[in-house]
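Asks: Need a 3D model of the following:
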Amino acid sequence: MPNQYIRKILEARVYDVAVETPLHPAPFLSERLNNNILVKREDLQPVFSFKIRGAYNNIVQLSEETRSRGVVCASAGNHAQGVALSAHKLGIRAVIVMPTTTPDIKVKGVRSRGGEVVLHGDSFPESLAHALSLVESEGLSFIHPYDDVDTIAGQGTIGMEILRQQTGDLDAVFVPVGGGGLIAGVAAYVKYLRPDALVIGVEYEESACLKAAMDAGERVVLPQVGLFADGVAVAQIGEETFRVCKECVDEVVTVSADEICAAVKDLFDDTRSVTETSGALATAGMKKYVEREKLQGKTLVTIASGANVNFDRLRYISERAEVGEGREAILGVTIPEHPGSFRRFCEKIGKRNITEFNYRYFDDREASIFVGVQMHADTEGRGRLVQDLSDAGYAVDDLTDNEVAKLHVRYMVGGHAPSVNDEVVYRFEFPERPGALLNFLNRVGTRWNISMFHYRNHGAAYGRVIVGIQVPQEERSEIPEFLEDIGYHYWEESHNSAYKLFLG
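Replies: Sure, this is the predicted structure:
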């Protein structure tokens, strides 16, 4: 039973290295949502993440003899820094195996805390396999990032602090979910002492392994994991963490990349902290839950779990925040191709501010324009705008939720290519490291002609590319095997409305 964790949490040894973080009011969010919002500031830990708690509690429980041989872990970031600092505090060796795609800020963070960094493999599974091989070859103890009783107990001290700091009303606690160590520890403690308070997990919609397991009634492996919120990019919930979550977690909410970006901005506005994407996950889920349930006057706690973000990535987060908050609509609109059309279109937009406008001449009959429009979420939504333009006779395609439009097409609007035949379109994610783009081009361009290509670096551990490839109809059946051999995550976008409207 999860009750076994109460004593382990109370006795967890985390404060040799971790600090009791404050529970800060969020005045702007509270006013806007008409609820009392409190933020648990785990971004203020010495390693800027909650992971230090579980890592230290796990290591310190080892025997002196076991500790003396050293520890090893596989991690792309926050757990790695927690293990490195914990081992340094205890005066033992720590080997940290990280994917070669790990952002430089996290590699430097591990090394600055005394960890021995081994860069191995393009993905976490490859790094994990290498770390486990070091357990066999060098006698190191493996420190699991989430699926370990002592790790879970260490993370559970966050729940203990929340209940100590908030002795009054507490309606719900929102917790980010990756492998489940944090939510298992927090949920076990909160549900034991405050069973009336909801514990709600929040997952990125492209790595929702806990929700998939809860829906299926058993652990499942996601066929593909989105890397946008890399701190929670886990394909399968932990075995022990799922056992606890089944009994103690009330619900799981999933959120989009845009909603996460908007939450990063919300936390900055209220705390002046710049969280990483997974660090703002719980806040994004809290906002979505409040809107869905029409909550008012409730006391809600959200955990800001980490702030290890690459500075270069802030550009992308800032761009997407307005869309995530519903303050920008992205539209594809067809207007007549003759003088004065754009002016008349702007008149139909009314007092709304145009934030972006992309256009290229195609023929003398009509023009397709890519337009961003500033919205005022408190007065009217984009549905009203789309309806107003449709009523005025314009053909409108709402692209606000279209990933291809937001990631690629907005930077590519340059006209159709009528001479290009047999084009199929695919979107890819691949590990971002020196030479990765060239490697991708070499592999994609070996069989068929590339007719369209767009890549943009977002300061993340992965690259995003959209590619048009000319494949004769009689060879289309060979595409799946070809793409699987490349080995990168991919989605077909040949029928995407943004592509067809501006590029196809």
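Asks: Only C-alpha atoms from now on, for both contacts and neighbour counts.
Replies: Fine.
Asks: name the helices or strands packed onto the helix or strand Val425 falls within?
Replies: Using DSSP states H and E, Val425 sits within strand 423-431. Contact here means 3 or more CA pairs under 8 Å, 6 or more residues apart in numbering; DSSP states H and E; on that basis strand 423-431 packs against strand 462-470, strand 489-492.
Asks: just those strands: most buried one?
Replies: Mean neighbour count (mean count of other CA atoms under 10 Å) peaks for strand 462-470 among these, with a mean of 21.
Asks: other SSEs contacting that one?
Replies: Applying 3+ CA pairs under 8 Å, 6+ apart, one finds that strand 462-470 makes contact with strand 423-431, strand 449-456.
Asks: mind putting these in JSON lines, mean neighbour count and distance to Val199 included?
Replies: Converted to JSON lines, the helices and strands packed on strand 462-470 look like this (neighbours: other CA atoms under 10 Å; distance: least, CA to CA, whole Å):
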{"stretch": "strand 423-431", "mean neighbour count": "20", "distance to Val199": "33"}
{"stretch": "strand 449-456", "mean neighbour count": "15", "distance to Val199": "38"}
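Asks: Here is the second sequence; please produce its structure so I can put it next to the first one:
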Amino acid sequence: MTDYVKKILTSSVYDVAEQTPLDSMELLSTRLGHDILVKREDLQPVFSFKIRGAHNRIVHLTAEERARGVICASAGNHAQGVALSASRLGIRSVIVMPTTTPVIKVNAVRRLGGEVVLFGDGFDAARAHASILAERHGYVFVHPFDDPDVIAGQGTVGLEIMRQHPEPIGAIYVPVGGGGLAAGIASFVKFLRPEIRIIGVEPEEAASMKAAIAAGKPVPLDQVGLFADGVAVRQVGEETFRLCRDLLDDIITVTADEICAAIKDIFDDHRAITEPAGALALAGLRRDIDNGTAPDGALIAINSGANVNFDRLRYVAERAEIGERAEALLAVTIPERPGSYRAFIRLLGARAITEFNYRFAPGNSARIFVGIKLGNGDTEKREIIDLLASNGLDVTDMTDNEVAKLHVRHMVGGRVEGLRDEMIFRFQFPERPGALLKFLEGLNDAWNISLFHYRNHGSDYGRVLVGIQVPEETREDFFAHIDAIGFPYWNETDNPAYRQFLDRE
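Replies: Here you go, the predicted structure:
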């Protein structure tokens, strides 16, 4: 550990890296009752801490090694660090990246002067290919984590935290992929202030360090999830394992939903967008608080990076509410008769409805898929389930059902044999608590609802797609009735999307 402290203190990271701020998470601290801070490595020139270790390794190359050029394998952040460092030093860099790497990271490497080679579905395949190219062409391989100079470079994050926060610190939460950042921070912090807990955080679907510690040696995972691609490592390094095994106080694993909730927390406090791996540590910090195991003193999470594809944010926004236990997803069976929706919504009272999906089915019962905003997490969810059950409704909790969250919620619908006189309308109404109930109150039970789809998108206006059975002879009265409701609407009965996928068989 003493050797690493010396290497950290004499590292050369600040030729290209910045000392990043340690920012308070004021909103989250107030909500959770702890002093929470975040180390903003997303503000580095390459939007990730990886520039530290990459430059500290490359700057130590001999003249002969520099002439040969460097190569690395990376999902993106280490790649950008290598490309920038090599470019500054006038060294050729070849970067092997998995084909699954977000485009934003691939383009960033190219802009920084790196020669990109796309290969394999994950980091391990890319690393194996990079090793082959290094042997074939004589490039110097710059490992993303299992190298003493890289570990020391990452350890400067811990050095900065010690300078920035001399007050009591309960724990520092560090994202773990290959383990370089955790090993570097732990080496410095445990030497200087051994009372501070250093806690590694991994995704449940890529917990390679946890598996290594359980096995007593680095072991390959059978499968690695790619949501948090920055830490999607199948097997940790020998040196990082040795250090993390001895220096980490604990390892926490978290779900993708919890990571999404942490991304939202960082945005709420700092209006900053982080990548999934960047929010990983904060998700672990929140899990520790929820479990009642967080220590006293300041709690610090490393925001390790912000290289996220913009289209990934659609998934993040969809899952963040579930991740912070602020939304329940329920499948509920209600009677198949006019007025059932309104009665169901009345049972829920003033609670905000986030989603409501239904398609007519022959028989006496209707199955609906409903999302409900929660103010008190799982406790309130249980109260809602008990309330519905006590009123004779069959309820299935879908909140943690991956098939329901990923697929079924978007597939409620389809063609119905023998459905007569159906018309399809889009309605728009001001989005506020109780608005959905007001809309349903405005519909008349003389016409049966055969399809209903509503999803709260966080905008000022709610949008509903409704199917209503309107016999030809009543249509004049029907249009007079919906005109009187006063909400803008559009007749979509002839829309080809409806005709091809939802119209009667």
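Asks: of all the helices and strands packed on strand 462-470 of structure 1, which lies closest to Pro195 of structure 1?
Replies: strand 423-431 (41.8 Å; CA to CA).
Asks: does the closest residue to Glu251 of structure 1 other than its chain neighbours belong to a helix or a strand, and which?
Replies: Closest residue to Glu251 of structure 1 apart from its sequence neighbours, by CA to CA, 6 or more residues apart in numbering: Ile200 at 5.0 Å. Assigned by DSSP H and E, Ile200 of structure 1 falls within strand 198-204.
Asks: what's that strand in contact with?
Replies: By CA atoms under 8 Å, 6 or more residues apart in numbering, the residues outside strand 198-204 of structure 1 that reach it are 171-178, 183, 187, 190-191, 209-211, 229, 232, 248-257, 281-282, 285.
Asks: now swap in stretch 55-65 of structure 1 and tell me
Replies: Identification of contacts with stretch 55-65 of structure 1 by CA under 8 Å, 6+ apart yields 12-14, 17, 67, 71, 79, 82-83, 86-87, 90, 143, 145, 148, 150-151, 153-154.
Asks: picking up where we left off before, from the contacts of strand 198-204 of structure 1, which land in strands?
Replies: Per DSSP state E, strands hold the following members of the contacts of strand 198-204 of structure 1: Ala172, Val173, Phe174, Val175, Pro176, Glu251, Val252, Val253, Thr254, Val255.
Asks: and stretch 91-108 of structure 2, how far out from the chain's middle?
Replies: Here the centre of mass of C-alpha atoms in stretch 91-108 of structure 2, compared against the chain's by CA atoms, centre = their mean, to the nearest Å, lies 21 Å away.
Asks: Which residues does that stretch contact?
Replies: Residues contacting stretch 91-108 of structure 2 (CA under 8 Å, 6+ apart): 66-77, 79-80, 82-83, 86-87, 109, 113-123, 125-127, 129-130, 229, 307-309.
Asks: Spatially central, which residue of structure 2 would that be?
Replies: By CA atoms, centre = their mean, structure 2 has its centre lying nearest to Cys260, at 3.1 Å.
Asks: how near is the nearest residue to it once chain neighbours are set aside to Glu327 of structure 2?
Replies: Leaving aside its chain neighbours, Cys260 of structure 2 sits nearest to Ala320 (4.6 Å; criterion: CA to CA, 6+ apart). Applying CA to CA, to the nearest Å, the value for Ala320 of structure 2 to Glu327 of structure 2 is 9 Å.
Asks: More neighbours: the two, which one.
Replies: Set Ala320 of structure 2 next to Glu327 and count neighbours by other CA atoms under 10 Å: Glu327 wins out with 26 against 22.
Asks: hang on, isn't that one packed against Asn376?
Replies: No: Glu327 of structure 2 lies out of contact with Asn376 (CA atoms under 8 Å); the separation is 9.7 Å.
Asks: does the residue lying farthest from the centre of structure 1 sit in a helix, a strand or a coil?
Replies: Centroid-distance maximum for structure 1: Pro339 at 44.1 Å, with CA atoms, centre = their mean. Three-state assignment for Pro339 of structure 1 (DSSP: H, G, I helix; E, B strand; the rest coil): coil.
Asks: Can you tell me how far it is from Asp269 of structure 1?
Replies: 43 Å.
Asks: Kindly report the same for Gln374 of structure 1.
Replies: Distance from Gln374 of structure 1 to Asp269 of structure 1, by CA to CA: 19 Å.
Asks: Where in structure 1 does the strand or helix carrying Ile424 of structure 2 align, residue-wise?
Replies: Under the criterion of DSSP H and E, Ile424 of structure 2 resides in strand 422-430. Mapped onto structure 1 using TM-score structural alignment, strand 422-430 of structure 2 spans no residues at all.
Asks: Pull out the buried residues from that strand.
Replies: Going by neighbour count (16 or more other CA atoms under 10 Å), the buried part of strand 422-430 of structure 2 is Glu422, Met423, Ile424, Phe425, Arg426, Phe427, Gln428, Phe429.
Asks: The residue nearest to Glu251 of structure 1: how many residues sit nearby?
Replies: Neighbour tally, Ile200 of structure 1, other CA under 10 Å: 25.
Asks: try Asp215 of structure 1
Replies: 12.
Asks: And the strand or helix carrying it, how far out from the chain middle?
Replies: Element membership for Asp215 of structure 1, per DSSP H and E: helix 209-216. The chain centroid and the centroid of helix 209-216 of structure 1 are separated by 18 Å under CA atoms, centre = their mean.
Asks: I am finished for the moment; much appreciated.
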